[in-house]
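Enquirer: Pasting a predicted model and its sequence here:
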Amino acid sequence: MMPMDMHLEYLESFLTLAQGPSFTAAARTLGISQSSLTKRIHNLEDSIGMRLFDRSVTGVSLTPVGKLYLKYANQIDDLQDRFGDELSREFKQSGTLTFGVIPSASEYGLTRIISRFMRSSGCRCSLTTARSEDLELMLGDGLCDFAFIKNESGTNDFRRILVTNDHMVFVASVDHPLAQHRTVSLGQLKDESFFFEPKGSRPYLTCVELCRKAGFEPNIVGTDGQMDNIVDFAAQGLAVSLLMSGIVPHDRRIVAIPLDPPVVSRIDLCFRNRPLSAMQRRFLDFFETLSDDKRSGDVIVRREQRGDDGTAAD
């Protein structure tokens, strides 16, 4: 007999594919590969002993057996939702949603999203802070329900919803020769001394790769996990840095100038490709009602505090 969690996973795949028009579209909706979806449908058909779909070059359509199965699959899905809702109502105080967040969560308004959900729903939540690469491992191991991850690696094991975009800036002292430029290219920085985020971290590796693509090996004089320390080194003219705009503190001693061409980073809400609990669905429903400005309000405020040239506003 098929395990319950696997059965629900296959049921979700069937219902999605039944909406058409193709395996490709259904796989994209589910956030899995087409081969994974095909395997699920084949396994489901094997367990029933009959074909549920007719395949053609124009797409897929339900067989008579598939139409019968759809009738009951919808009922099962509805019963599962009703069970989850009642379970949440009766026992929600015994459950907790666990969120993994990047260290810059407050700068991107992520903690505000979670706190709003807690106030509006009454659900209990816990937060674990870690680097994006570590959050991906935690999410994959089931150690958190959701993770807010910067530049998620694109694995098919996760679904993701965009929270906000950010762009990289050149950070230097206001006395730096490039301080008055509206934009800066990486090629202009080949002779600079850099202070980056911790060695081996995703931001560190990204900056090193960008410099190499620009044709030079960066002269890295230091690394630090504290943003204030990096900014202080830059403010004193001891080094420059490459940071995402949203996490640069407001400091009159520095400039933060956009790169040309732009380097854009995305922050995503990530979760696993598995049937969701009622509480998890409740959070997703809440999240999807938020407008873009409410999802990333802190970033918007911070950008409005900067001048059009990317420098810190007075």
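Expert: Good, I have the coordinates. Numbers count the residues shown, from 1 in each chain.
Enquirer: Please count neighbours and contacts with C-alpha atoms only from this point.
Expert: Fine.
Enquirer: Leaving out sequence neighbours, find the closest residue to the most centrally placed residue in the chain.
Expert: Centre of the chain computed as the mean C-alpha position; nearest residue by Cα atoms, centre = their mean is D268, 1.7 Å away. What sits nearest to D268 in space, not counting adjacent residues and going by Cα to Cα, 6 or more residues apart in numbering, is L162, at 4.5 Å.
Enquirer: ok, now which ones touch that neighbour?
Expert: Under the criterion of Cα atoms under 8 Å, 6 or more residues apart in numbering, the neighbours of L162 are R266, I267, D268, L269.
Enquirer: how about 10 Å then?
Expert: Shown here is L162, whose contacts under the criterion Cα atoms under 10 Å, 6 or more residues apart in numbering are F148, I149, K150, R266, I267, D268, L269, C270, D292, R295.
Enquirer: ok, which stretches of the chain are strands?
Expert: Secondary structure of the chain, counting by DSSP state E: strands at 53-56, 59-62, 96-101, 124-129, 146-150, 158-173, 193-196, 219-223, 241-244, 254-258, 264-272.
Enquirer: which parts of the fourth one are buried?
Expert: Of all the residues in strand 124-129, those buried under the rule 16 or more other Cα atoms under 10 Å are R124, T129.
Enquirer: how far off strand 96-101 does that strand point, in degrees?
Expert: Following axes from the mean of the first three to the mean of the last three Cα atoms, to 10 degrees, one obtains 20 degrees for the angle between strand 124-129 and strand 96-101.
Enquirer: can you list contacts of strand 124-129?
Expert: Residues from elsewhere that reach strand 124-129 (Cα under 10 Å, 6+ apart): 92-105, 111, 114-115, 117-118, 135, 138, 143-144, 146-148.
Enquirer: Which of the contacts of L162 are buried? Put it as a PyMOL command.
Expert: With 16+ other Cα under 10 Å as the burial test, the buried ones among the contacts of L162 are selected in PyMOL as follows:
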select buried, resi 148+149+150+267+268+269+270+295
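Enquirer: what does stretch 216-224 contact?
Expert: Stretch 216-224 is contacted from outside by 186-187, 189-199, 204, 207-212, 229-230, 233, 238-241, using Cα under 10 Å, 6+ apart.
Enquirer: Pasting the second one now:
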Amino acid sequence: MDMQQLVYICTVAECQSITKAANSLYISQPALSHFISKVEDQLGVKLFDRSTSPLSLTFAGERYIEYARQILMMENNMSKELGDISKNRKGRIRVGFPFERCSYMLPLILPRYRKKFPGIDVQIFSSKGDILMDRILKGQLDFAILPFQNNDNDGKDKNLEAKLIYSEELFLVTAKNVVGPEYYVDNCPYAVDLNKMKDLPFIFLKKGHALRTFLDLLFGSYKIKPNIFMEIDSNTCACRLASANMGVTIVPAMTIELAKCETEVDIYSLTKHPVRWEILALYRKDAYLSEAEKSFFEIAGEVFSKRSFIQHYRADNRPDSGTGRPG
């Protein structure tokens, strides 16, 4: 048994198809099929049930995958630790980001990181948060940068460690003059009262997104049932729809920078005390964090904890800044 065998079998299990796995591994389908049959003959058990579609694991296969992932994780930890010991700054890190957060954060992190670690191959994978967490647990990612976790992900969180990168404010975004003084907190034109907002036509992300989970908990804590007018999959789209007066939305500061709305918008804090969520680096509790990985966290924290954002437009059509962009 060698590492190649473990990788090949795990890839087939992940893809649930020998053809797809062969494409992923850059080998021919007949060669991979022969390889699997040879391994099964050596072990004296069938690892895959070929009568099902998609391909499924037998009980023996499930046990093989469980041990294989542990061995691959140990091998990965050993390689990273020995790399640190030797100070040989060559290797790779596999990083996950949600789609929109990747386009916002990576261009600001990677130049500084490359300068410090020119020999490290940074491999990026973008997807939804739950998929990223699964890939961490399966050893397919070293870590992922994700917002707020609610500690209720089918037991996933108990196997993950979290490190704070920075905290980020959430804002109500509306077209100009949609929200009037009746929604303000203590007549403050920069902050709205959550208790007065329930009847506004909200554009929310669909359930399953981290922001939707956070907002459901936030409104629930105020015992408010918001008027959800539309559900979509993109914060940026929600922000742009709000700017077109198709509803109002709540998004992180990042999204306002990314959306580049065609028309000016009004931006309000949620209550007088800013509502913030945490942006975290998640990794397996049993993972060894290399110097290269720790430095990625540190650089990300340095970049975004110091990054400023022009937070508010005046509700009377006289914005604090002509652009609403970060300073």
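Expert: Structure's in. What do you need? Note that the coordinates shown come from a computational prediction; the quantities given were computed from them, not determined experimentally.
Enquirer: that older thread, highest average neighbour count across the strands of structure 1?
Expert: When you average the neighbours per residue for each of these (mean count of other Cα atoms under 10 Å), strand 254-258 leads with a mean of 28.
Enquirer: which residues in structure 2 does that one align to?
Expert: Strand 254-258 of structure 1 corresponds to residues 265-269 in structure 2, going by TM-score structural alignment.
Enquirer: what's the average per-residue distance for that stretch once overlaid on structure 1?
Expert: Plainly put, stretch 265-269 of structure 2 ends up 1.0 Å away from its match in structure 1 on average once the two are laid over each other (mean Cα distance after the TM-score superposition for structure 1).
Enquirer: Sort out which of the contacts of stretch 216-224 of structure 1 are in helices and list them.
Expert: Here DSSP state H is the test, and those give Y204, C207, V208, E209, L210, C211, R212, N229, I230, F233 as lying in helices.
Enquirer: Can you lay out those as JSON lines showing distance to L62 of structure 1 and neighbour count?
Expert: As requested, these are arranged in JSON lines below (distance: Cα to Cα, whole Å; neighbours: other Cα atoms under 10 Å):
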{"residue": "Y204", "distance to L62 of structure 1": "50", "neighbour count": "17"}
{"residue": "C207", "distance to L62 of structure 1": "50", "neighbour count": "19"}
{"residue": "V208", "distance to L62 of structure 1": "52", "neighbour count": "19"}
{"residue": "E209", "distance to L62 of structure 1": "49", "neighbour count": "15"}
{"residue": "L210", "distance to L62 of structure 1": "49", "neighbour count": "15"}
{"residue": "C211", "distance to L62 of structure 1": "53", "neighbour count": "18"}
{"residue": "R212", "distance to L62 of structure 1": "52", "neighbour count": "15"}
{"residue": "N229", "distance to L62 of structure 1": "61", "neighbour count": "13"}
{"residue": "I230", "distance to L62 of structure 1": "59", "neighbour count": "24"}
{"residue": "F233", "distance to L62 of structure 1": "64", "neighbour count": "18"}
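Enquirer: how close does the nearest residue to F48 of structure 2 once chain neighbours are set aside get to E75 of structure 2?
Expert: Nearest residue to F48 of structure 2 in three dimensions, chain neighbours excluded: L57, at 4.5 Å (Cα to Cα, 6+ apart). Summarising the geometry, the distance separating L57 of structure 2 from E75 of structure 2, computed by Cα to Cα, to the nearest Å, is 24 Å.
Enquirer: Kindly report the same for K223 of structure 2.
Expert: Spatial separation of K223 of structure 2 from E75 of structure 2 under the definition Cα to Cα is 49 Å.
Enquirer: Show me which of these two is the more surrounded one.
Expert: The residue with more neighbours, out of K223 of structure 2 and E75, is E75; 13 against 10, by other Cα atoms under 10 Å.
Enquirer: Cross-check the contact I'm expecting between that one and V7.
Expert: No - in this structure, E75 of structure 2 is not within contact of V7 by Cα atoms under 10 Å, at 11.6 Å.
Enquirer: any common contacting residues for these two?
Expert: Contacts common to E75 of structure 2 and V7, judged by Cα under 10 Å, 6+ apart, are R69.
Enquirer: now stretch 18-34 of structure 2: which residue numbers in structure 1?
Expert: Alignment of stretch 18-34 of structure 2 against structure 1: no match, by TM-score structural alignment.
Enquirer: Enumerate the positions of that stretch that are buried.
Expert: By neighbour count with 16+ other Cα under 10 Å, stretch 18-34 of structure 2 contains the buried residues I18, T19, A21, A22, Q29, L32.
Enquirer: from the middle of its chain, how far away would the longest helix along structure 1 be?
Expert: Ordering each helix of structure 1 by length in residues (DSSP H) puts helix 64-91 first. Per Cα atoms, centre = their mean, to the nearest Å, the displacement of helix 64-91 of structure 1 from the mean C-alpha position of its chain is 29 Å.
Enquirer: got the buried residues for it?
Expert: So helix 64-91 of structure 1, judged by 16+ other Cα under 10 Å, has buried residues G66, Y69, L70, A73, D81, G84, D85, S88.
Enquirer: now stretch 174-189 of structure 1
Expert: Neighbour counts using 16+ other Cα under 10 Å place V174, L178, A179, R182, T183, V184, L186, L189 of stretch 174-189 of structure 1 among the buried residues.
Enquirer: Same list (those) but as JSON lines, adding distance to D77 of structure 1.
Expert: As requested, those are exported to JSON lines (distance: Cα to Cα, whole Å):
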{"residue": "V174", "distance to D77 of structure 1": "60"}
{"residue": "L178", "distance to D77 of structure 1": "60"}
{"residue": "A179", "distance to D77 of structure 1": "59"}
{"residue": "R182", "distance to D77 of structure 1": "55"}
{"residue": "T183", "distance to D77 of structure 1": "53"}
{"residue": "V184", "distance to D77 of structure 1": "54"}
{"residue": "L186", "distance to D77 of structure 1": "53"}
{"residue": "L189", "distance to D77 of structure 1": "57"}
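Enquirer: which of the residues you listed lies closest to D251 of structure 1?
Expert: Distances from D251 of structure 1 to those, taken as Cα to Cα, are shortest for V174 (10.1 Å).
Enquirer: which position in structure 2 aligns with the closest one?
Expert: Counting by TM-score structural alignment, V174 of structure 1 lines up with K176 in structure 2.
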